[in-house]
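1. One predicted model, sequence on top.
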Amino acid sequence: MDLTVFSGTANRPLGEALARELERSLGKCHIERFPDGELHVELQEDVRGRTVCLIQSTVPPVGENLLELLMMADACWRGGAARLMAVLPYFGYARQDRRATPGEALGGKLVADLLERGHFERLVAVNLHTPSLEGCFAMPLEHLDAAHLLAEAARPHAGPGAVVVSPDLGAVKLAERYARQWGLPLAIVHKRRTSGSEVNVRGLVGEVRGLRPIIVDDLISTAGTIAATAEAVLEAGSADDITVVATHALLVGPAVERLSQVPVRRLISSDSVVPRTGLPFHHEVVSLAPLIADAIRRVTGERR
C-alpha cells in the first residue's frame, strides 16, 4: 500500500511516533502563518495516487488546528491523493453533541460537517467524549479505545486497598470497565456543573474510607471535575494517595493549580495532547501510536 503520513503542528511528536510505527518517514509539509494571520500550507512531496493519512489533534487553539487540518487535506486532494484519512487523537467539540437551550449552536455536528468537506474517506478518533457523536459523520469512523492501555499502565497502583472513582454519572460505564479489569470496588460522585469550569459535588455513592482513590475519566480540561471529586473522597476519609487516569490531559486554565492543591500524586494519560512539562506531580504518558497504527493497517489492508 502506498501510504504517506503527514502531521499537523498540534501534536507533531505523536505524528512522528505514528510514522515510525508504520515504518514510514513523516511526509514533508510546510506550514506557516502570514503576517496578517492567514495560514499557508504547501506539500513538499508528491501524493498523486497515494493513500494519505493526516494526523492532527484539535486542541487549543481548536479553530486554528481544525483549519490547518482542512487546508492540509485540501492540498492533498488537489495534489491527486487517491484516499484521505484523518486521525484525530483528540477531537475538539465532542462535548457539544446536544443543545441545552434553543439558542445554542450544535458545535459537534458543525465540525463533523466541516470534516466532510475535507474529502476524507475515513476518520480515526480516540475516546470521543460522546460516542453517539459518531452518528454526525457522513464517512466511516474508527472509534478507538485507549482504556486498556491506560489500565495496564495504572495497574501497579491498582492493587488491594484501592478504589475506582467515577467523577460523575457520565463516566460510570468507563469506571465500571476499569473496576472490572482491576478487580476493585467502585464509588460514584454525583456532581452538578455550575459553569464551564466549575462544579459542585452533591453526593458520593460507595465506600472510600481508608482506600486509595483512582479517579478515571476520558478527559481533563480545567480539572474542575477532578478536583471536586478528589476533595469529596478526601472528606469521606479516603487515603491521600490519589491517582488520576484520563485519556486526554488538556490541562488548560487553572487545571495544574487545582490538581496540585488537592493534591494529586500522579496522573496517567495518553499522548493525544502534547504532555505539559514541569508538573508538580508525576505524569506517566502512554503512547497512542501503536493503537492508531493498528487501526490504519486494518482499514488499508497493510501488513506489518
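-> Yep, it's here.

2. alpha carbons only for contacts and neighbour counts from here, please
-> Noted.

3. Can you name the element that comes right after the helix or strand harbouring residue 164?
-> Using DSSP states H and E, the element containing residue 164 is strand 162-166. Using DSSP H and E, the helix or strand that follows strand 162-166 in sequence is helix 172-182.

4. packing partners for the strand holding residue 164?
-> When contacts are defined as 3 or more CA pairs under 8 Å, 6 or more residues apart in numbering; DSSP states H and E, strand 162-166 packs onto helix 172-182, strand 186-193, strand 212-220.

5. in the longest one, what counts as buried?
-> In this case it means helix 172-182. By neighbour count, and taking 16 or more other CA atoms under 10 Å as the criterion, the buried residues in helix 172-182 are 172, 175-176, 178-179, 182.

6. centre of the chain versus it, how much separation?
-> 18 Å (CA atoms, centre = their mean, to the nearest Å).

7. So which residues of the stretch 101-250 of the chain form strands?
-> In chain order, the stretch 101-250 of the chain shows strands spanning 122-126, 141-144, 162-166, 186-193, 199-205, 212-220, 243-249, with DSSP state E, counting those that start in this stretch as the criterion.

8. which one of these lies closest to residue 264?
-> Relative to residue 264, the nearest member of the strands of the stretch 101-250 of the chain by CA to CA is strand 243-249, separated by 6.3 Å.

9. Follow the chain on from that closest one and name the next helix or strand.
-> Of the helices and strands lying after strand 243-249 in sequence (DSSP H and E), the nearest is helix 255-261.

10. Flag every buried residue along that next one.
-> In helix 255-261, residues buried by neighbour count (16+ other CA under 10 Å) are 255-259.

11. cool, and stretch 65-72?
-> Of the residues in stretch 65-72, those buried by neighbour count under the rule 16+ other CA under 10 Å are 65-66, 68-72.

12. Pipe these into a markdown table and attach distance to residue 120 and secondary structure per row.
-> Formatted as a markdown table, the entries for the buried residues of stretch 65-72 read as follows, by distance: CA to CA, whole Å; DSSP: H, G, I helix; E, B strand; the rest coil:
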| residue | distance to residue 120 | secondary structure |
| --- | --- | --- |
| 65 | 16 | helix |
| 66 | 14 | helix |
| 68 | 14 | helix |
| 69 | 11 | helix |
| 70 | 10 | helix |
| 71 | 12 | helix |
| 72 | 11 | helix |
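
13. alright, now check it against this:
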Amino acid sequence: MVMVMVVMGETATPAHAEPAAAGSLEADGNDEVLTSKFTYYSGRTLADPSKTMIFSGNGNVPLAEDIAKYLGVSLGNMNVSSFADGECSIKVNENIRGKHVILVQSTCPPSVNDSLMELLLMISTMRRSSAKTITVVMPYCGYARSDMKRGRERSPIAARDIMTMIETMGADRLVCVDMHSGQMQGFLSPAVPSDNITAIKVGALYFAEKMVNVPDSASEDAPRRNVVVVAPDEKAVSRAKEFWNVLIEKGVPEARFAMVLRKPNLEEQERKEQPQSAAAVSATSVDTDPSTALEHEIVGDEEAIADCDAIIVQDIIDSGQSMSNAASALKAGGARNVYGFATHGLFSRDALERIDRAPLDHVVVSNTASHPIGYEDKPTDKITWISIAPLLAEVLRIISEKESLNPVFRLPKEQQ
C-alpha cells in the first residue's frame, strides 16, 4: 500500500469551535472545543509571515493546520509518502532557502516508528535545502517514558536516543507539550534550546469554566460543588497539583487534593519477574477485573471523597487502565461523579472500550495526538477533545518574534 499526503492550504482565519455549555463537559457535537476565553493566545499573527513556513508530517495534520491558521499562514506544500516496501519518502514542493521552518509532528500511534522516521527525514530535508532555522514541534513525543534504565534491565534509554537523533539531523529548537519527565530537556545539548509547554493549565481552565465553577443548583446562594483533584499514582502528583492550583486560583478555593495508591501485590510482582510469552503479556495488559478498586487505596481526606466530583489528572491515557482503576477506587469511596483529564489521549488497543466500561462520567484530553483507529467509525460521547492549537501558535509566535515565553509558563489574566 502506497500512502501519499500532500499538505497545502490557504491562509485563513481559524473557525473557533463553540465551547460546551456551562455546567456540562459535553462537546455538543464539536470535534474539538476551546476554553471560552483565550488565556494564552494574544490573537496576534506572525509579524512577517513571508519569513516563516510551517510543514506537517502524518502524525497530527489537523493540529498543524489549526496552528498555521492561528498564525495567519498556510501549511507548506510537501509530499510525505511511503513506498510499497514501507520506506518513507519526503518531497518539499516549495523553495525554503533562508526560511524559518517549523515542523509539526506528533510521534504517536497508530505508527510511532513511522512518524519518528518521517520527522527525522523532514529535518534532514529542510537542512539540506538550506533552511535558515528549523524548529521542531512535537506535541506528543513517543518513547518519552523510556527516560531511564529500570533496575537491572539491559535496555536503552530511548528518550535520550531520540533526542540525539533529532539534534544530529539538524534541528535548531524543540517544542514539546508535557514531556513525560522534565529531564528530557537535558538530553539535548545547549546548542538546541527546548521548551516544555504544559497543557495542564488549559485543561484546568476548561474544567473551571464548564463544570466545577457552577453551583449544584440555579440559586446563587447554593453551595459550590465538592471538588477533589486526584493523582492516579505517585508519579502524577506534580501535574495534578498544578491542575489543583489553577482551580483554586480561578474561583474554586474549596477544591481538595487526593492520591490513589496501588497496594503491593507480591504474587503479581513475582509473576512480572518471570519470563512471559508475547501472548501472555498481551492478555495481561488488556485484562480488566471489576475488583481492581479493592487493590487501591485513596490517600487524603476520606470524608472529602464522599459525594464529591473527582477529577483524575495524568499526562497520558494509553491503555486506560490506570485511570479506570483510580475511577473504580473513587466510586468505591463514595464519589458522586468521576471525571478525567490527560494531556495526551493515545487510547491504544481496547482503551476506548475500557474507558466506556469504567465508572468515569467524562474524560477530557487535548489534541496532541491524532484520534485512535476506529474512533471516527465509533465515536464515544464520553470523551471531549480540547484544542491546544491557540497555545502552540502563541508559543511559536513568541519564539519567532524573539519575545519572552514567561507569560506561557505562568497563569496570566485572561484575555478576550
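-> Here it is on my side, so go on. These numbers were taken from a predicted model, which means no experiment stands behind them.

14. TM-score for the pair, please.
-> Once superposed, the chains reach a TM-score of 0.94 (TM-score structural alignment, normalised by the length of structure 1), with 302 aligned residues with a CA RMSD of 1.9 Å.

15. after superposition, how close is the strand holding residue 164 of structure 1 to structure 2?
-> In the superposition with structure 2, the average deviation recorded for strand 162-166 of structure 1 is 1.3 Å (mean CA distance after the TM-score superposition for structure 1).

16. circling back to that earlier point, highest average neighbour count across the strands of the stretch 101-250 of structure 1: which stretch is it?
-> Comparing the strands of the stretch 101-250 of structure 1 by mean neighbour count (mean count of other CA atoms under 10 Å), strand 162-166 comes out on top with a mean of 28.

17. what's the matching range in structure 2 for it?
-> Alignment note (TM-score structural alignment): strand 162-166 of structure 1 is matched to residues 227-231 of structure 2.

18. Residue 253 of structure 1: neighbour count?
-> Residues within reach of residue 253 of structure 1, counting by other CA atoms under 10 Å, total 12.

19. right, and it touches residue 222 too?
-> Yes. The pair residue 253 of structure 1 / residue 222 is scored as a contact, 5.6 Å apart, by CA atoms under 8 Å.

20. just to revisit the earlier point, could you export the strands of the stretch 101-250 of structure 1 as TSV, including distance to residue 1 of structure 1?
-> As requested, these are exported to TSV (distance: least, CA to CA, whole Å):
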stretch	distance to residue 1 of structure 1
strand 122-126	16
strand 141-144	19
strand 162-166	43
strand 186-193	46
strand 199-205	49
strand 212-220	33
strand 243-249	31
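
21. Between these, which one is closest to residue 79 of structure 1.
-> Per CA to CA, nearest to residue 79 of structure 1 of the strands of the stretch 101-250 of structure 1: strand 122-126, 18.4 Å.

22. what packs against the closest one?
-> Applying 3+ CA pairs under 8 Å, 6+ apart, one finds that strand 122-126 of structure 1 makes contact with strand 83-88, strand 141-144.

23. counterpart of residue 99 of structure 2 in structure 1?
-> Across the alignment, which pairs residues by TM-score structural alignment, residue 99 of structure 2 is matched by residue 50 of structure 1.

24. I meant residue 394 of structure 2, not that one.
-> Under the alignment defined by TM-score structural alignment, residue 394 of structure 2 is paired with residue 294 of structure 1.

25. what's the answer for residue 358 of structure 2, then?
-> Taking TM-score structural alignment for the superposition, residue 358 of structure 2 sits opposite residue 262 in structure 1.

26. my guess is its match contacts residue 230, does it?
-> Yes. Residue 262 of structure 1 sits in contact with residue 230 when judged by CA under 8 Å, with a separation of 6.4 Å.

27. separation between the aligned partner of residue 367 of structure 2 in structure 1 and residue 224 of structure 1?
-> Alignment note: residue 367 of structure 2 maps to residue 271 in structure 1; criterion TM-score structural alignment. Summarising the geometry, the distance separating residue 271 of structure 1 from residue 224 of structure 1, computed by CA to CA, to the nearest Å, is 21 Å.

28. just to revisit the earlier point, would you turn the buried residues of helix 255-261 of structure 1 into a markdown table with distance to residue 114 of structure 1?
-> Converted to a markdown table, the buried residues of helix 255-261 of structure 1 look like this (distance: CA to CA, whole Å):
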| residue | distance to residue 114 of structure 1 |
| --- | --- |
| 255 | 30 |
| 256 | 32 |
| 257 | 35 |
| 258 | 35 |
| 259 | 35 |
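
29. which one of those residues is nearest residue 55 of structure 1?
-> When the buried residues of helix 255-261 of structure 1 are compared for distance to residue 55 of structure 1 (CA to CA), residue 255 wins out at 25.9 Å.

30. ok, so what distance separates the closest one from residue 94 of structure 1?
-> If you measure residue 255 of structure 1 against residue 94 of structure 1 using CA to CA, the figure is 20 Å.

31. just residue 150 of structure 1 next, same as before
-> Applying CA to CA to residue 150 of structure 1 and residue 94 of structure 1 gives a distance of 21 Å.

32. One more: residue 115 of structure 1?
-> Here residue 115 of structure 1 is placed at a distance of 13 Å from residue 94 of structure 1 (CA to CA).

33. next one: residue 273 of structure 1
-> 15 Å.

34. what do you get for residue 18 of structure 1?
-> In this structure, residue 18 of structure 1 and residue 94 of structure 1 are separated by 23 Å, where distance is defined by CA to CA.

35. Repeat that for residue 207 of structure 1.
-> Using CA to CA, one gets 32 Å for the distance from residue 207 of structure 1 to residue 94 of structure 1.

36. between the two, which one's more packed in?
-> Relative neighbour count places residue 94 above the other of residue 207 of structure 1 and residue 94, with 21 against 17, counting by other CA under 10 Å.

37. Need the counterpart of that one in structure 2.
-> With TM-score structural alignment as the matching criterion, the partner of residue 94 of structure 1 in structure 2 is residue 144.
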